[in-house]
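okay, structure incoming, though there's no sequence with it:
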């Protein structure tokens, strides 16, 4: 029993958790490059960091399960890191008007769903009701990350692939539709448990 705090500390510094910490550290770096004075290399740097962070989102959970290195800290921090990354990038892209006009509604839908589902998960966790991630939610995350990748590349991407920004905006709307559907699906699945606490 005396060694249990040490074992817990070691679990907190395993590779899956380090990947999650890296995703949190990536958030201010991506935003800093997005706010850098207009320069293609800054956009490509932001995209490279964002892509690396998005890839760790798959590997941290996969490795934690494969190596039996799951921890309470990792389970808590993983979804927070995801939401911080998505929310910060959406806000930065809205601030520099890469996302503008009606497309802002797609970003708002995504942000609102992330907050809603986070609160819902926390509420249901108190009731010990599992909220499994659905296949559609995984597709939503994939489309969302690809959309944000195109939008981060922005003007630099347009110089390489014409209409890259427009492709990103289109995919953002697809992600918003999937986001709305999965948010409603989670609400419907949890309806029977609302009021139980």
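Yep, that arrived. Just so it is clear, the structure is predicted and the values come from calculations on it, not from any experiment.

going forward, measure contacts and count neighbours with C-alpha atoms only.
Noted.

now the end-to-end length of stretch 189-197.
Stretch 189-197 has an end-to-end distance of 16 Å (CA to CA, to the nearest Å).

buried sites along that stretch?
Residues residue 190 are the ones in stretch 189-197 that count as buried (16 or more other CA atoms under 10 Å).

outside of it, which residues touch it?
For stretch 189-197, the external contacting residues (CA atoms under 8 Å, 6 or more residues apart in numbering) are 124, 126-127.

what's near enough to touch the residue most central in space within the chain?
By CA atoms, centre = their mean, the chain has its centre lying nearest to residue 82, at 3.1 Å. Residues in contact with residue 82 (CA under 8 Å, 6+ apart) are 23, 57.

out of the contacts of stretch 189-197, which is most surrounded?
Within the contacts of stretch 189-197, most neighbours by other CA atoms under 10 Å means residue 124, with 17 neighbours.

how far off centre is the one helix or strand it maps to?
Here residue 124 sits within helix 103-126, counting by DSSP states H and E. Relative to its chain's centre, helix 103-126 lies at 11 Å (CA atoms, centre = their mean, to the nearest Å).

same deal with stretch 111-128?
15 Å.

neighbouring contacts of that stretch?
By CA under 8 Å, 6+ apart, stretch 111-128 touches 83, 87, 130-131, 179-180, 183, 186-187, 190, 193, 196-197.

put this beside the first:
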């Protein structure tokens, strides 16, 4: 008998991570220091749940197509919406938008690339560097959120954000290079 993927613990955790994006964003947008601190704590829990759901899926053998689809969506929603909210509330400068735009561009591009290649049965597996990319993005967001609570972290948040942007672009380039034969027609089906 097959299990309902909605009832698998890793998928429940992923769905909670998706749902957590809205209250986190709302709390940040209120401009209240206490709510920002609560949002930071919830964000850290949501970001950590990315590791937890993967660990439990492996440990308990609870893999599913639903989980494989939802996990990267949850990561992209958590990162993308928070970048938008932090740009809106002034936590990000105009210069900060350079790595943010690079990050968002890569995330949309690689998602589209995977969808396109899915029709050709070509799989772009997630690389170890891509996992580190997600971690760096999430750490950058933690430091940016923390910067609004603890003054003096501007240089640290800028360095981590630019590092996340650079690693994100590099992984995007790796995926493009790996898929190029299928995109250019150089690799017959």
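Perfect, thanks for sending it. These numbers come from a predicted model, not from an experiment.

TM-score of the superposition?
The TM-score (TM-score structural alignment, normalised by the length of the second structure) is 0.92; 186 aligned residues with a CA RMSD of 1.5 Å.

out of the contacts of stretch 189-197 of the first structure, who's nearest residue 139 of the first structure?
residue 124 (23.1 Å; CA to CA).

ok so, going back, helix, strand or coil for the alignment partner in the second structure of the residue nearest to the centre of the first structure?
Alignment note (TM-score structural alignment): residue 82 of the first structure maps to residue 75 of the second structure. Recorded secondary structure, residue 75 of the second structure: helix (DSSP: H, G, I helix; E, B strand; the rest coil).

what about the helices in the first structure?
Assigned by DSSP state H, the first structure shows helices spanning 4-12, 15-34, 40-66, 72-95, 103-126, 135-160, 164-190.

the last one maps to which residues in the second structure?
Equivalent residues of helix 164-190 of the first structure are located at 153-179 in the second structure, counting by TM-score structural alignment.

tell me how far that stretch is from the chain's mean position?
Relative to its parent chain, stretch 153-179 of the second structure has a centroid offset of 12 Å by CA atoms, centre = their mean.

ok, stretch 51-67 of the second structure next?
Mean-position distance between stretch 51-67 of the second structure and its chain equals 17 Å (CA atoms, centre = their mean).

over to stretch 68-78 of the first structure?
Averaging C-alpha positions (CA atoms, centre = their mean) puts stretch 68-78 of the first structure 16 Å from its chain's average.

in that stretch, what counts as buried?
Of the residues in stretch 68-78 of the first structure, 69-71, 74, 77-78 count as buried by neighbour count, 16+ other CA under 10 Å.

could you do stretch 4-18 of the first structure as well?
Buried residues in stretch 4-18 of the first structure, counted by 16+ other CA under 10 Å: 11-12, 14-17.

let's have these in a markdown table, adding distance to residue 151 of the first structure.
Shown next, in a markdown table, are the buried residues of stretch 4-18 of the first structure (distance: CA to CA, whole Å):
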| residue | distance to residue 151 of the first structure |
| --- | --- |
| 11 | 36 |
| 12 | 34 |
| 14 | 33 |
| 15 | 30 |
| 16 | 28 |
| 17 | 28 |
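
return the member of the residues you listed nearest to residue 146 of the first structure.
residue 16 (22.6 Å).

check contacts around the closest one.
Counting by CA under 8 Å, 6+ apart, residue 16 of the first structure makes contact with 59-61, 63-64, 69, 74.

can you redo those as TSV with distance to residue 155 of the first structure?
As requested, the contacts of residue 16 of the first structure are exported to TSV (distance: CA to CA, whole Å):
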residue	distance to residue 155 of the first structure
59	30
60	31
61	33
63	36
64	37
69	41
74	36
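
what span of the second structure is stretch 122-132 of the first structure aligned with?
Counting by TM-score structural alignment, stretch 122-132 of the first structure lines up with residues 115-125 of the second structure.

got the contact list for stretch 41-54 of the second structure?
Applying CA under 8 Å, 6+ apart, the contact partners of stretch 41-54 of the second structure are 9-11, 13-14, 17, 20-21, 24, 71, 75, 78, 138, 142.

now, the most widely separated pair of those?
Greatest spatial distance among those (CA to CA): 9 and 142, at 25.6 Å.

tell me which of the contacts of stretch 111-128 of the first structure is nearest to residue 137 of the first structure?
Closest to residue 137 of the first structure, out of all of the contacts of stretch 111-128 of the first structure and judged by CA to CA, is residue 179, at 7.4 Å.

didn't that closest one look like it was pressed against residue 137?
Yes: using CA atoms under 8 Å, residue 179 of the first structure makes contact with residue 137 at a distance of 7.4 Å.

look at the two and report which has more neighbours.
Remark: of residue 179 of the first structure and residue 137, residue 179 carries more neighbours, 26 against 19, as counted by other CA under 10 Å.

can you pull the contacts of that one?
By CA under 8 Å, 6+ apart, residue 179 of the first structure lies in contact with 109-110, 113, 137, 140.

how about 10 Å then?
106, 109-114, 136-137, 139-141, 144, 172-173, 185 (CA atoms under 10 Å, 6 or more residues apart in numbering).

by neighbours, which of the residues you listed wins?
When neighbours are counted by other CA under 10 Å, residue 172 leads those with 28 neighbours.
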